[in-house]
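**Student:** okay, predicted coordinates and the sequence, questions at the end:
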Amino acid sequence: MVCPTHDRLYLSGCTGPGTCVQCNRRAGPPDSRMRRPMKVLYVLLYYVPHCTGLTIHVQRIAEAMAARGHESTVLTARYSRALPPEEVINGVRVVRLPTFLRISRGMLMPTFPVAAWRLIGEHDLISIHTPLLEASLVTTWARLRKRRPVVITHHGDLVLPAGWFNRFIEFVMYRIYRAAARYASAVIAYSQDYADHSSYLRPVMPKVRPIYPPVTIPRPHPEGVAALRRQYRLEGKTIVGYAGRFVEEKRPDLLLRTVPYLSARFPNLRVVFAGEYRIRYEHFYERCLPLIESLNDRVVFLGLIRDPQTLADFYAMCDVLVLPSGTECFGLVQAEAMLCGTPVVVSDTPGAREVVRVTGMGEIVPRGDVQALAQAIARVL
């Protein structure tokens, strides 16, 4: 629904009526005259088939809105030439723009200004997903195109590997975000815990609305769990799982360093990684190879699991899932693992610790402490 005073869409959480950000006017009872379909434009760098927590989050929201009769359009990068410039995926129109140059994790899209101007004018609400290089341009275009309302969903402060160039990128992206946030009607954070500790979110706290991300995962199939164990020769093994990219900010090396301690107590221990481990924009896996090779067959890499049912079976196969991240805005994988019956050990990182705090289904350990991490894993096992 739309606020009659400010022509802004009401923003709501999971329950209850929405509120106009400008005047705090509460939305009244549903009115059939106002229940028209909305046209929502989602703007982000990567969309499916690219697989990260950010893309999964946007995909679930966009498809859910489309299923409810609203018009969902995604404006994103054509990061692979194998992808079509435009297609419809599960009711969501996906517009992919050609890319020109890769910069760390990002890419330049030369035609973005023109495409964004056109699409913003065709939609009622603009949903920006940061970090995004074009974020401030999108809010500027939205302001000029009849003051289209903008909601920013912040998926985590940008943290890159060491190096002066990466520090420069972080500085530029922060300034772009601040400029975009000034115009946004609201900024969605994954949790209040993360918002309270985010250098991006603290300056705009009056606009911040903490909303947990959508989590869906199929029920595990016992036969699928057994098949995974057979496939990777894990029958009778004690399995410590990790799900996510093998990148420095997620600190998988800490989990690897617990293996000598844990294997003394659990002779059949295996640490199983599910996710991409050869990453184009950083080479943390290659730096960890000597450590990985020293652990022999105690470490197993499954690669990226795209099938939701196989992922659910992987979670159920694990005796514990470990999330040792140095920085994390939520950690969707731990909520998915818990829904599959698997407890979690997570680092005491703002945002990441939220799920265990709320559910009590696991342990929280100090960041960067290998001994404490190993002891917590042993207690859960």
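**Tutor:** Thanks, I have the structure now.

**Student:** only C-alpha atoms from now on, for both contacts and neighbour counts.
**Tutor:** Noted.

**Student:** quick one: the helices in this structure, in order.
**Tutor:** Ranges of helices within the chain are 53-67, 112-121, 135-144, 164-183, 192-197, 222-231, 252-257, 259-265, 284-294, 308-317, 332-339, 354-359, 370-380, based on DSSP state H.

**Student:** to P324, which of those helices lies closest?
**Tutor:** For the helices of the chain, proximity to P324 was assessed by C-alpha to C-alpha; helix 252-257 is nearest, at 6.6 Å.

**Student:** now for the closest one, which elements pack on it?
**Tutor:** The contact analysis (3 or more C-alpha pairs under 8 Å, 6 or more residues apart in numbering; DSSP states H and E) places helix 252-257 against helix 284-294, helix 370-380.

**Student:** turn these into CSV, including mean neighbour count and distance to A352.
**Tutor:** Output for the helices and strands packed on helix 252-257, formatted as CSV (neighbours: other C-alpha atoms under 10 Å; distance: least, C-alpha to C-alpha, whole Å):
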stretch, mean neighbour count, distance to A352
helix 284-294, 14, 21
helix 370-380, 18, 15
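
**Student:** and here's the other structure:
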Amino acid sequence: MKILMTATYFEPYKSGLSIYALRVAQSLVQLGDEVVVLTSQFRPDLKLEEDIDGVKVVRFPVCLRISKGVLMRGLHAAARHWVGWADVVNLHLPQFESPSYVRECRRQNKPLVVTYHCDLEMSGGLLNRLAGWGTQQRQTTVLRQADLIVQNSLDYAEHSPWLKPHLGKVREVATPIDWVRTTAEEIQAFRAKYNFEPDERILGLAGRVAAEKGYEYLIAALPEVLSVYPQTRVVHAGTWKGVLGEEAYQAKIEALLQPFGEHWKPLGFLPDDEFRAFFGACDALIFSSLNRTESFGIVQIEAMLQGTPVIASNLPGVRQPVRHTGMGRLVPLRNAKALAQAIIATLDEGKVSLPGAEEYLRRFAKQEVARTYQALFEEVLR
């Protein structure tokens, strides 16, 4: 099967969406499909064409940047060619340029499967909010024309004002992860490399810095946590500096962190083996997201696979891993007091292995997710 995938950002960009798309593309190639990804040349040093583990990546120069969205030079002509090549087209939204692909799919009678990662709730200035609103409006046409829509959970879809009109063609598909468990030796080596003391309690944060992550509420919760567990340290794994469109939020968080010194430690983006050891080393993962721009949180599953409980916001979609596994606690949005109490209770309890969690987590193995995608593609091709 020849599959055309599109995403605004792709490898080496690091976000939940780009990692998701990469894992699905790689796994489909391993199953024998041909995959081409059209994306932006978001950095000028990136090659315009590249092979990544058998996935052909075609990048287009950015001619205009609006917040996190981009306009790409040469995309429209290339879309015509590559839609013609493909058996099926898979768009990963949000994506400002997505209507271009829809027009070509309609013109060339090609089936369209949309992977809808999240609604857009933009923070910041007027330009940011207008960019988010404009992108969301453009995507209404895409959702209307899609043959099928993939979402991480029906819980999220049922609460999204943009997906509600299309629930009949929404399919719940698990978020892909590498099904690999870390070892005690790898965790010990990780702790030694980053100089963590044996009695330290580690609260993990994973992912890029972004306003929807709600780090300010974790910072506000820290004094109460430290009063009970003074050896606690928040450790952030992921892109800490230079996230596109998040410069003002980054500055805000760094100002709030000034009083806490070494109680907050950013590690930067880690290789896969160290990410697994990081999740295994954490006493709890904190996922205090604030709005519908967060639809699930792939890092929750990655932490649970390593036996680590998660304290997550009670948001549609985001709450599903804790609900299904019992590994952690849910907290109300924007409530630092409740977050502190949940952290303390989780640290009191320690890591607990729960029967039934394994069966749920196995759904997220990237090979299984790719087979589900193959079945959906075959469905729309019939």
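**Tutor:** Yep, it's here. This structure is a prediction, so every number in the text was calculated from the model and none was measured.

**Student:** redo the helices of structure 1 as a markdown table? Include distance to S104 of structure 1.
**Tutor:** Below are the helices of structure 1 laid out as a markdown table (distance: least, C-alpha to C-alpha, whole Å):
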| stretch | distance to S104 of structure 1 |
| --- | --- |
| helix 53-67 | 17 |
| helix 112-121 | 19 |
| helix 135-144 | 17 |
| helix 164-183 | 8 |
| helix 192-197 | 25 |
| helix 222-231 | 35 |
| helix 252-257 | 20 |
| helix 259-265 | 32 |
| helix 284-294 | 14 |
| helix 308-317 | 28 |
| helix 332-339 | 24 |
| helix 354-359 | 29 |
| helix 370-380 | 29 |
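
**Student:** which of those helices sits closest to V92 of structure 1?
**Tutor:** Among the helices of structure 1, the nearest to V92 of structure 1 by C-alpha to C-alpha is helix 53-67 (6.1 Å).

**Student:** that closest one: which residues count as buried?
**Tutor:** Buried residues in helix 53-67 of structure 1, counting neighbours by 16 or more other C-alpha atoms under 10 Å, are found at 53-59, 62-66.

**Student:** want to try JSON lines for the helices and strands packed on helix 252-257 of structure 1, with distance to Y183 of structure 1 as columns?
**Tutor:** Converted to JSON lines, these look like this (distance: least, C-alpha to C-alpha, whole Å):
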{"stretch": "helix 284-294", "distance to Y183 of structure 1": "37"}
{"stretch": "helix 370-380", "distance to Y183 of structure 1": "42"}
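
**Student:** under the alignment, what does F112 of structure 1 map to in structure 2?
**Tutor:** Per TM-score structural alignment, the equivalent position to F112 of structure 1 in structure 2 is L75.

**Student:** could you check how far the nearest residue to its match once chain neighbours are set aside is from S40 of structure 2?
**Tutor:** In space, and not counting its chain neighbours, L75 of structure 2 is closest to F60: 6.5 Å by C-alpha to C-alpha, 6 or more residues apart in numbering. Applying C-alpha to C-alpha, to the nearest Å, the value for F60 of structure 2 to S40 of structure 2 is 5 Å.

**Student:** who touches both of these two?
**Tutor:** M72 (C-alpha atoms under 8 Å, 6 or more residues apart in numbering).

**Student:** surely I128 of structure 1 meets L44?
**Tutor:** Yes: with contact defined as C-alpha atoms under 8 Å, I128 of structure 1 and L44 form a contacting pair (6.4 Å).

**Student:** between these two, tell me which one has more neighbours.
**Tutor:** Using other C-alpha atoms under 10 Å as the criterion, I128 of structure 1 and L44 rank with I128 on top: 27 against 22.

**Student:** now check structure 2 for the residue matching the more buried one.
**Tutor:** With TM-score structural alignment defining the correspondence, I128 of structure 1 maps onto L91 in structure 2.

**Student:** and that match, what is it in contact with?
**Tutor:** 5-7, 98, 112-115.

**Student:** swap in V70 of structure 2?
**Tutor:** Contact analysis of V70 of structure 2 by C-alpha under 8 Å, 6+ apart lists 8, 40, 62-64, 96-97.
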